[in-house]
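Predicted model follows, preceded by the sequence.
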Amino acid sequence: MRRLLRAAAATAAVGLALAPVVPADAAVPGPGPNQWWFASWSIQKEVWPVTKGKGVTVAIVDTGVNAQLPDLKPAVVPGGDVTGKGGDGREDFDTHDNGHGTGMASLIASQGTRTGFVGIAPEAKILPITSPSVNGPYTGKAIRFAVDHGAKVVNLSQGSGGADAYPNQCPPELLEAIKYAAEKDVVLVASAGNDGNVDNKPNYPGSCPGVLAVGALARDGKPWASTQRQSYVTVGAPGADVGWINKAGHAYDSGAGTSQASALTAGAAALLRSHDPKMTARQVVQRLTNTAKDFGAPGKDDQLGYGVISIPRALKQSVPANAPNPVYERLDKVAGTTKTGGGSSTAPSASKDDSGSGGLLLIGGIVVVVILVGGGIFLLLRRRSSSSAPPPASSMPQNFGAPQQSPYQTGPQGQPYGQPPAGPPFGGGPNPPPGR
């Protein structure tokens, strides 16, 4: 199993001695000084006045979450453990990344109570599910648990490089659980992988049909060097120069990995579902895909997919019912089903077509042929061209917002997994785990 979190050396000590401890019952504070994605997404100005994630539960399938931390205690609800050890997920058993599951939860729903590090959907609830091993039975069971216990979004910031060993790049047990989640209207988000500049093997569950796979963007507006280069990558999100809170309650100011990109995207999905509870899982994924901001190589690419998600635009802009929805198109193809209506995954789209042509002229030509030969011909057009692009750049959000222009130097990449950033935590020193 590959844990998808790489620590980058922090470049500056940011002391939250400068930021006072926030009382537990106070309003959620603003973000920490190095949480640059807040400004880029205009979270405080355009997102939080509309939604903070209230009413949505996000499952974290990971190493567990330390629910005793003041930053997370109000958000974390009892979850489960699919390893057979028992427990309800509210303890982080990570021994490699010093609290991977806690870190992902902090990016989504931290209250900033002790550290000042705030999640993008602080009113969402976190359902922790301990499942540190990535394989068909464990991960599939974890997804089913999440679905059956009220999660509307599931984050899978983990992966295995053995995807090519399975049909559809997905273990059969896991694929069945993904189908179950789709039937129950639950969004699944996963990290794309952290070996794009090494062996670049497809990682599941990100490679599985029906899962929104997320690549990592750096603060300089470029794809993170190690983000996976795979056709299954659908969107991107901040992943390099992105810190987290570890299980001991330390908030670090930097780190790198598609894990963080996945968690932030899961938080974005929670914000959309909170804002519009009638929006289906298919529509959420379709909206995030078609309102993304094109970064990296022009058009759809294998590092950031259709672009970096834009939460303000996704909240404000609707998209056509037949807009591209490659995540569910692929799942429907595997499942042998056709979905129509809002968020249709099989509706015609100029940016997804295996035929290499398409549009109304092709459809009209087929109709003429059908009439000429006397009918009885049924043609199903599936639009899945990997070289096609989402809506033109002119319709993209003008800022993702745009990454901040000031340079932000990263430290050396490739530190051993499990090592926290070399720089000091936000707090300037250890904070003892509360309640211990």
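Looks like it came in fine.

contacts, neighbours, all on C-alpha from now
Will do.

Just give the nearest non-adjacent residue to Leu107, would you?
Leaving aside its sequence neighbours, Leu107 sits nearest to Gly119 (C-alpha to C-alpha, 6 or more residues apart in numbering; 4.5 Å).

Tell me where the stretch 1-150 of the chain has helices.
Applying DSSP state H, counting those that start in this stretch to the stretch 1-150 of the chain gives helices spanning 37-40, 100-109, 136-148.

again with the stretch 151-300 of the chain
172-183, 258-275, 281-290.

With mean neighbour count as added columns, please give the helices of the stretch 1-150 of the chain in CSV.
Below are the helices of the stretch 1-150 of the chain laid out as CSV (neighbours: other C-alpha atoms under 10 Å):
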stretch, mean neighbour count
helix 37-40, 19
helix 100-109, 31
helix 136-148, 22
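
adding another structure so you can compare the two:
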Amino acid sequence: MAVLMVMATSSPGWASAYPRPLEQQWWFTTWGVQDRLWPITQGQGVTVAVLDTGVQASIPELSGVVLPGTNATGGGGDGRNDLDDAEYPGHGTGMASLIAAQGTGTGFVGVAPRVKILPIVTKGLVGAASAIRYAADHKAKVISLSQAKPGACPTDVQDAVGYALERDAVVVAGAGNDGATTNASMYPANCLGVLAVGAVDYKFRPWAQTQRQPYVTVAAPGAEVGSVLMDGKFHTSSGGTSSSTALTSAAVALVRSEFPKMSAREVVQRIIASARDVGAPGKDNQTGYGLIRPYRALTEKVPKNSPNPVFAGYDKWAGDKKESAAEGSKSNSSIPTAWRSLAILLIPAAVIIALIVFFTTRSRRRPAPAGFPHPGPYPPSGGPYPPPHEGVRSPPPGQAPVPPPAAHPQFIPREGAPPQGAPPPRQQPNPGSPDQWDAPDRRP
């Protein structure tokens, strides 16, 4: 009996180690999480970085799951307190619970309950670039961003995504929730190399508000997906691509757990290749290549030449960047060569001109007229006059000395302004709720 109890709590394939999910967790049925996925893996050995409002590590559902992280907004703390101030606060905690809840409080269970959560506060996407780099440096194999803002991908965020990909992390982000209205292009979902996720309902139909954008790669359950918030209670929700992002991150973590030597590039390729086409036939702007199917991603053989548009776009960007840097370096290296060639031509000419000037001036010298005193170190009055200090012109009588010109112009900046020539301080996005674009109807 003792042996059986140990097996039940330690064997990664023993699904009964966790309670059955709540009735509201319909994605467990859709994906066959408990019956098909957990006998293969429950996410052990994988760290998932959750970049959000922080994660309330003290609630029972996340006991023993949350690692010390950081606050990328500069507010202090290690990310293990949720700083959300919404009406029903706890957005980051809700995303973490979708990934790794233990079922010990409310019975709510995460899709990958044996992963570790690395919480990083990026409230309102403030500090997103540094947060992505931090996650990559701390060995996160999956970086989950259930946040989005309208606009093109900022350069620093794109560079950070590239940094994470080169360190073998999969970056997942929500497509956005205003597809039925403004349908703006959102970052970081539109950054190259990001696995951008749309949302579907339990009938595999595109969620009405999911973004309609070319960058959408796959879709996952997002409509009517509730979660456990920072009060430790389960809350229902009308839906959002925040939730579909967290569930996709959990599914990716399962694949990374089962295939620890598989690169991030291959994992993304496998997720795309095993997706089920939903919505409009073929690749569409709401669901991308279709609904992800974790069981197929874990079990099917994926051809090496399967399309991987996520990394294809990133590879082109990275290649163009390297080519541009190489051209700049080549251009800079040619400057000293040009100067050397110019010096070879000009130095002899300068010597010849100097000799001509010297001999011409010497031939024109005449002795001073008789009776005219030769200039000496003192003024004509005969009184002592100190020799001029270096760089200061001797003043006419009765005038103050003239200060020497400065070696470089000096600028006195206005109070609070940067010095002349210095780059202006980078403006951070205004702090705000990270889910301004994702305002679900959360009811206690």
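Nice, I can see it. In this text, all values refer to a predicted model and were calculated from it rather than measured experimentally.

ok so, going back, tell me the residue in the second structure aligned with the residue nearest to Leu107 of the first structure.
Gly119 of the first structure maps onto Gly110 in the second structure, with residues paired by TM-score structural alignment.

Looks to me like Asp320 of the second structure is in a strand.
No. Asp320 of the second structure: not assigned to a strand; according to DSSP: H, G, I helix; E, B strand; the rest coil it is helix.

what's the neighbour count on it?
Each residue near Asp320 of the second structure was counted by other C-alpha atoms under 10 Å, and the total is 12.

returning to what we had before: could I get the helices of the stretch 1-150 of the first structure in a markdown table, plus columns for distance to Thr227 of the first structure?
Converted to a markdown table, those look like this (distance: least, C-alpha to C-alpha, whole Å):
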| stretch | distance to Thr227 of the first structure |
| --- | --- |
| helix 37-40 | 18 |
| helix 100-109 | 17 |
| helix 136-148 | 22 |
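
right, and these - which one's nearest Asn66 of the first structure?
When those are compared by C-alpha to C-alpha, helix 100-109 sits nearest Asn66 of the first structure, at 5.8 Å.

Read off where that closest one ends up in the second structure.
Mapped onto the second structure using TM-score structural alignment, helix 100-109 of the first structure covers residues 91-100.

returning to what we had before: just the helices of the stretch 151-300 of the first structure: most buried one?
helix 258-275 (a mean of 30; mean count of other C-alpha atoms under 10 Å).

Onto which residues of the second structure does that helix map?
Counting by TM-score structural alignment, helix 258-275 of the first structure corresponds to residues 241-258.

what's the answer for stretch 56-74 of the first structure, then?
Here stretch 56-74 of the first structure aligns to the second structure at residues 46-64, judged by TM-score structural alignment.

and that stretch, how far apart are its ends?
End-to-end distance of stretch 46-64 of the second structure (C-alpha to C-alpha, to the nearest Å): 14 Å.

What is the distance between it and the centre of its chain?
Here stretch 46-64 of the second structure shows a centroid-to-chain-centroid distance of 19 Å under the convention C-alpha atoms, centre = their mean, to the nearest Å.

Stretch 112-132 of the second structure too?
Counting by C-alpha atoms, centre = their mean, stretch 112-132 of the second structure comes out at 10 Å from the chain centroid.

What does Lys85 of the first structure correspond to in the second structure?
The alignment partner of Lys85 of the first structure in the second structure, by TM-score structural alignment, is Gly75.

Same check on Gly196 of the first structure?
By TM-score structural alignment, Gly196 of the first structure lines up with Gly179.

who touches the residue lying closest to that match once chain neighbours are set aside in this structure?
Leaving aside its sequence neighbours, Gly179 of the second structure sits nearest to Gln211 (C-alpha to C-alpha, 6+ apart; 3.8 Å). Neighbouring residues of Gln211 of the second structure by C-alpha atoms under 8 Å, 6 or more residues apart in numbering: 175-180, 183-184, 198, 285-286.

I'd guessed Leu125 of the second structure sits against Leu145; true?
No. Taking contacts as C-alpha atoms under 8 Å, Leu125 of the second structure lies outside contact range of Leu145: 9.2 Å.

Show me the common contact partners of these two, please.
Taking C-alpha under 8 Å, 6+ apart as the contact rule, Leu125 of the second structure and Leu145 both touch Asp52.

As CSV, the contacts of Gln211 of the second structure with neighbour count and distance to Arg256 of the second structure would be great.
CSV is the format used below for the contacts of Gln211 of the second structure (neighbours: other C-alpha atoms under 10 Å; distance: C-alpha to C-alpha, whole Å):
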residue, neighbour count, distance to Arg256 of the second structure
Ala175, 41, 22
Gly176, 34, 25
Asn177, 30, 28
Asp178, 19, 31
Gly179, 18, 31
Ala180, 12, 34
Asn183, 17, 32
Ala184, 18, 32
Gly198, 38, 21
Asn285, 20, 27
Gln286, 31, 26
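
Go through these and say which is closest to Pro89 of the second structure.
The nearest member of those to Pro89 of the second structure, counting by C-alpha to C-alpha, is Asn177 at 18.8 Å.

Tell me the spacing between the closest one and Tyr289 of the second structure.
Separation of Asn177 of the second structure from Tyr289 of the second structure (C-alpha to C-alpha) stands at 19 Å.

same check, this time on Tyr134 of the second structure
Distance, Tyr134 of the second structure to Tyr289 of the second structure, by C-alpha to C-alpha: 30 Å.

Check Asp168 of the second structure too.
Asp168 of the second structure sits 23 Å away from Tyr289 of the second structure, taking C-alpha to C-alpha as the criterion.

These two: who's more crowded?
A direct count of neighbours by other C-alpha under 10 Å for Asp168 of the second structure and Tyr289 places Tyr289 higher, at 25 against 18.
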